[in-house]
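Visitor: Attaching a predicted model along with its sequence, questions to come.
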Amino acid sequence: MKLGMPALIEYDYFARNVELCRKLSLDFIELNMNLPYCDLNKITAFVQNNGEMMDGIGITIHLPEEIDIASFHKTIRSGFLKFIKETIDISRELRASVLNLHAHPGIYFTLPGGKAWVNEKNDGEFIKIFSDSLAELNGYAKNSVCKICFENIGINKYALDCFQEIKKYDSLYYTWDIGHDASSGYQVSDFMMNNISRVAHMHLHDFDGKKDHNPLYSGNVDINKYIGLASSAPRDMSVVIEVKTEDSLKESVNKIRALGVF
């Protein structure tokens, strides 16, 4: 198991993340491509020019959150797929091990009786689009050491169907986001446990019953359980402590070390 940190929004430069990663003796940094300083051309130049500073620090990549490979607008979908492929190409230069993207549950309309999900109403159409996009990415990923991992965010029937569809493609993997899972009542836990050999990446953060992305051991998630799962998984799993501030990250790492669980 490798333990890492996310790029932080409170920083303006990638170098500050590298300094904190080394100070906390973590293994890697997950770039967030929604942050301007995580532009991959800038990061590639930084890595090439700061080899000694980056020595021993790996990289994973979190794709922009707006990407939806099941968009029924062909032009938008094609643009997203092209962007993902370009990112895979750049990831080779960075030696990135994971390319993380959200498995979107889709768009909903708020009605008097609750939410009406567009993707669920048109499930067959969207699943076919999603599957066609998966096939295209699966073919491209076969030539890459960077694993494409789909992350659970909001969960509905359509999202669960999408996770089942991913199983059909042997070069695609899962990111198990523990905080998201907790906030949705652990709706993907059984699926992830039954497919643990395909879980290559984990986002670990706590949930207090109201909000997630809290420091580890501050909520009701059994953190030790999931660290144990990641440590004993059949493949070498990377685990991001996905809290959002420097203080929360330090608190989480210090607690893990004090408890001796990693």
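Guide: Cool, the structure landed. Numbers count the residues shown, from 1 in each chain.
Visitor: all contacts plus neighbour counts: C-alpha atoms, from now on.
Guide: Fine.
Visitor: quick one: the residue nearest in space to the middle of the chain and H201, what's the gap?
Guide: Centrality entry for the chain: nearest residue to the mean C-alpha point is N100, 4.1 Å, by CA atoms, centre = their mean. Remark: distance between N100 and H201 (CA to CA, to the nearest Å) = 8 Å.
Visitor: So the residue nearest to the centre of the chain lies in a strand, does it not?
Guide: Yes. Under DSSP: H, G, I helix; E, B strand; the rest coil, N100 sits within a strand.
Visitor: thought it was touching I148?
Guide: Yes. Between N100 and I148 a contact is recorded at 6.1 Å, counting by CA atoms under 8 Å.
Visitor: Contact partners for the residue nearest to the centre of the chain?
Guide: Counting by CA atoms under 8 Å, 6 or more residues apart in numbering, N100 touches T60, I61, H62, L63, I148, C149, F150, E151, T175.
Visitor: and here's the other structure:
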Amino acid sequence: MEISVSTGLYYTKGYKEILDIIASTSCRNIELFLNQAFIDIDVLELQNEVSKRNLNVLSIHTPLEFIAFPRRESEQYWINKSIEISKILGSKLIISHMVLGEYFDERISSLDDLHKENMINYCSIEDIHITSENLPKFNGGSFLGRVDELFEFVTENNIDLTFDTTHCAFSGYPILETFMKFKSHVKNIHISDFDNGNEHKVLGEGNLPLKDFITHLKKEMYDGIMTIELDLDNKKRNNITSTKQAIAAIQKSIDYIENNIR
């Protein structure tokens, strides 16, 4: 298992500051989340800045819909672009789930159907895993929030999955049992804590049984990526008000994992 930290910690800071914060922890691996801070950075410039900080890009998360769709950029566009970025940065996994929001092409009647089509079309690419991700469950929301429907899709089409603990908890599903259901398809885990409706909390600061979850992953010899995905912008989720606190919060989450896999 390789531990990684998502650059999606912040949407409001510059990309160099986000990389500096992660580089100040003991983790050397990152998931490149292409939010506002990273979406328009030249990939060679990004490669240089990542290398300068002795970091490695293990995975790439495509932009969310509210960023990409106003730019008239589709999920297919960003999967292709992420593949090209992966070739330069050496990452082996991509996460994509553009299934929400108002699409710029009115010919597309269902973003769920388009996402399914994209996942099927890209699932056999060599040397890189294109993964979907379970999302929070909402009435009338995406199939990615409905466990049984998502399970049927990934098993019938041999789709790789990024399993998100806090999305699973938000939907009311037990994280360990749900992970075990999808285990053979999971290549990446987005791990964060959850409490009272608040997602993406620092590990150990919510009410999820993360200790048991991590211990079970070790027992199951899970050999994928475990990506710490926190939200340090939203003060309701994590009351982080300084760079020093941000570094400490990330390090606390890293230590939480490492202390439970020894």
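Guide: Structure's in. What do you need? Given the structure is predicted, the values throughout are model-derived calculations rather than measurements.
Visitor: thinking again about what came up before, closest one of the contacts of N100 of the first structure to D27 of the first structure?
Guide: Using CA to CA, the shortest approach to D27 of the first structure within the contacts of N100 of the first structure belongs to T60, at 10.5 Å.
Visitor: And that closest one, how close does it get to L111 of the first structure?
Guide: To L111 of the first structure, T60 of the first structure is 39 Å away according to CA to CA.
Visitor: Those two: which has the busier surroundings?
Guide: Remark: of T60 of the first structure and L111, T60 carries more neighbours, 26 against 8, as counted by other CA atoms under 10 Å.
Visitor: Now do the contacts for the more buried one.
Guide: T60 of the first structure touches F28, I29, E30, L31, A96, S97, V98, L99, N100, counting by CA under 8 Å, 6+ apart.
Visitor: cutoff 10 Å now
Guide: Counting by CA atoms under 10 Å, 6 or more residues apart in numbering, T60 of the first structure makes contact with 4-6, 28-32, 91, 94-100, 146-147, 201, 238, 240.
Visitor: picking that back up, mutual contacts of N100 and H201 of the first structure, please.
Guide: In contact with both N100 of the first structure and H201: T60, K147, I148, C149, F150, E151, Y173, Y174, T175, using CA under 10 Å, 6+ apart.
Visitor: Three-state assignment for I61 of the first structure, please.
Guide: Going by three-state DSSP: I61 of the first structure is strand.
Visitor: That one contacts I43, correct?
Guide: No. The pair I61 of the first structure / I43 is not scored as a contact, 11.0 Å apart, by CA atoms under 10 Å.
Visitor: Neighbour count: these two, which is higher?
Guide: The residue with more neighbours, out of I61 of the first structure and I43, is I61; 26 against 16, by other CA under 10 Å.
Visitor: how near is the more buried one to K168 of the first structure?
Guide: Taken as CA to CA, the span from I61 of the first structure to K168 of the first structure is 23 Å.
Visitor: what's the distance between I67 of the first structure and R95 of the first structure?
Guide: I67 of the first structure sits 22 Å away from R95 of the first structure when distances are taken as CA to CA.
Visitor: ignore the last one, R16 of the first structure
Guide: Relative to R95 of the first structure, R16 of the first structure is positioned 20 Å away (CA to CA).
Visitor: Please point out which parts of stretch 200-216 of the second structure sit buried.
Guide: Neighbour-count burial for stretch 200-216 of the second structure flags 200-204, 206, 208, 210-211, 213-216 (criterion: 16 or more other CA atoms under 10 Å).
Visitor: Give me the distance from stretch 248-262 of the second structure to the chain's centre.
Guide: Averaging C-alpha positions (CA atoms, centre = their mean, to the nearest Å) puts stretch 248-262 of the second structure 18 Å from its chain's average.
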